[in-house]
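A.B. asks: sequence? don't have it. structure:
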């Protein structure tokens, strides 16, 4: 079970067990609709300017609790602050967006689709899929965005 608690940096005072069955359901829906090599759910921590991984299809390489300083990046401006979905295809796009691009690329992933999880006017998290180059198209972002909204309840507890 993925749990964030008072020892999770930046998430002080939280002791909720996260809705892993709900996360697994969204993972299964994404697998069927889009496919992926890596599926992650990330909580937005705007005060720290970071996102915190709360669920991963690959816990060996991308364990829960991992953090990225994404809030103050161009990617973060678009996805976390403006609430826009993001599609990256190719090594250059991933290197532009992610400080851990080398690890993503080492998994054979050169495409990434990210959809914000919105609660009202706030982005509380991100649903992210990674796969081989050419796996996702702009037309996929609306469907991915709809699936991301299934995460509002569990991420809203944070």
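C.D. replies: Yep, it's here. Since the structure is predicted, the reported quantities are computational estimates derived from the model, not experimental observations.
A.B. asks: please count neighbours and contacts with C-alpha atoms only from this point.
C.D. replies: OK.
A.B. asks: helices and strands around the biggest helix by length in the chain, which ones?
C.D. replies: The longest helix of the chain (DSSP state H) is helix 20-33. Applying 3 or more CA pairs under 8 Å, 6 or more residues apart in numbering; DSSP states H and E, we find helix 20-33 packed against helix 140-148.
A.B. asks: contacts for the helix it packs on next, please.
C.D. replies: The contact list for helix 140-148 (CA atoms under 8 Å, 6 or more residues apart in numbering) reads 26, 29-30, 34, 85-87, 113-117, 126-127.
A.B. asks: buried among the residues you listed? Need that as a selection in PyMOL.
C.D. replies: Applying 16 or more other CA atoms under 10 Å to these, the buried members can be selected in PyMOL as follows:
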select buried, resi 26+30+34+85+86+87+113+114+115+116+117+126+127
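A.B. asks: ok, second structure coming up, stack it against the first:
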């Protein structure tokens, strides 16, 4: 499938937003987002990870659970993992910033499960934090087979993440790991 170029990105995103306005289920919405992801990023792997960290988890850990996966056979929905504080977690969870890494060496440095990714030929990633206030309640993740992203692809993935955010619930009991304030309190402030 040929990927969208910079000039077609606007119509692709506008079409998605129109489609999502009539979509009633999260499953259907995320399938639509996934279709556009393939049009923007081409050969890639896509997932959404919910932050399911609670006040009972160790202070230096973030617990994640997969809400959506484009390759569910190898990365199943509801699969869970723990992450410690690293430049990756600090970028997404402390700073609320998009993380872009390019080149298989960069992936190997930032992802302890890179050996599991290797068979897919993945060489680059765009991770977008889904935020409520300062709380990263989920991450929108696209791993590409090309060594470098084009500027319009990064923008397109970021826009897809924003469009998907309304369909991604915050986990019950989610605690803002670094202040101990539960999500419900941070939203009332």
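C.D. replies: Alright, I've got the coordinates. All figures in this text were calculated on a predicted structure; none of them were measured in a lab.
A.B. asks: give me the TM-score for this pair.
C.D. replies: For these two chains in superposition, a TM-score of 0.79 is obtained (TM-score structural alignment, normalised by the length of the first structure); 141 aligned residues with a CA RMSD of 2.0 Å.
A.B. asks: re earlier: need the contacts of helix 140-148 of the first structure in CSV (columns: distance to residue 62 of the first structure and secondary structure).
C.D. replies: What follows is these, written out as CSV (distance: CA to CA, whole Å; DSSP: H, G, I helix; E, B strand; the rest coil):
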residue, distance to residue 62 of the first structure, secondary structure
26, 18, helix
29, 20, helix
30, 18, helix
34, 20, coil
85, 21, coil
86, 20, strand
87, 20, strand
113, 17, strand
114, 16, strand
115, 18, strand
116, 19, strand
117, 20, strand
126, 15, strand
127, 14, strand
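A.B. asks: corresponding residue for residue 134 of the second structure in the first structure?
C.D. replies: Taking TM-score structural alignment for the superposition, residue 134 of the second structure sits opposite residue 121 in the first structure.
A.B. asks: same check on residue 36 of the second structure?
C.D. replies: The criterion is TM-score structural alignment: under it, residue 36 of the second structure has residue 29 as its aligned partner in the first structure.
A.B. asks: dump the residue contacts of the nearest residue to residue 77 of the first structure once chain neighbours are set aside.
C.D. replies: The shortest distance from residue 77 of the first structure to any non-neighbouring residue, by CA to CA, 6 or more residues apart in numbering, is to residue 71 (6.8 Å). The contact partners of residue 71 of the first structure, by CA under 8 Å, 6+ apart, come to 46, 48, 49, 50, 51, 77, 80, 81.
A.B. asks: now do the SS call for residue 71 of the first structure.
C.D. replies: coil (DSSP: H, G, I helix; E, B strand; the rest coil).
A.B. asks: who's in contact with residue 44 of the second structure?
C.D. replies: The neighbours of residue 44 of the second structure, taking CA under 8 Å, 6+ apart as the test, are 38, 122, 142, 143, 144, 145.
A.B. asks: could you report the neighbour count for the aligned partner of the second one in the first structure?
C.D. replies: Right, residue 122 of the second structure. Residue 122 of the second structure maps onto residue 109 in the first structure, with residues paired by TM-score structural alignment. Using other CA atoms under 10 Å, residue 109 of the first structure is surrounded by 25 other residues.
A.B. asks: just say helix, strand or coil for the closest residue to residue 101 of the first structure other than its chain neighbours.
C.D. replies: Excluding its sequence neighbours, the residue lying closest to residue 101 of the first structure (CA to CA, 6+ apart) is residue 95, at 5.2 Å. State at residue 95 of the first structure, reduced to three classes by three-state DSSP: helix.
A.B. asks: the residue in the second structure that residue 95 of the first structure lines up against: neighbouring residues, count only.
C.D. replies: Structural alignment (TM-score structural alignment) places residue 95 of the first structure against residue 108 in the second structure. Neighbourhood size, residue 108 of the second structure [other CA under 10 Å]: 15.
A.B. asks: can you map out the helices along the second structure?
C.D. replies: Assigned by DSSP H, the helices in the second structure fall at 6-21, 26-41, 87-89, 104-110, 114-117, 151-165, 183-188.
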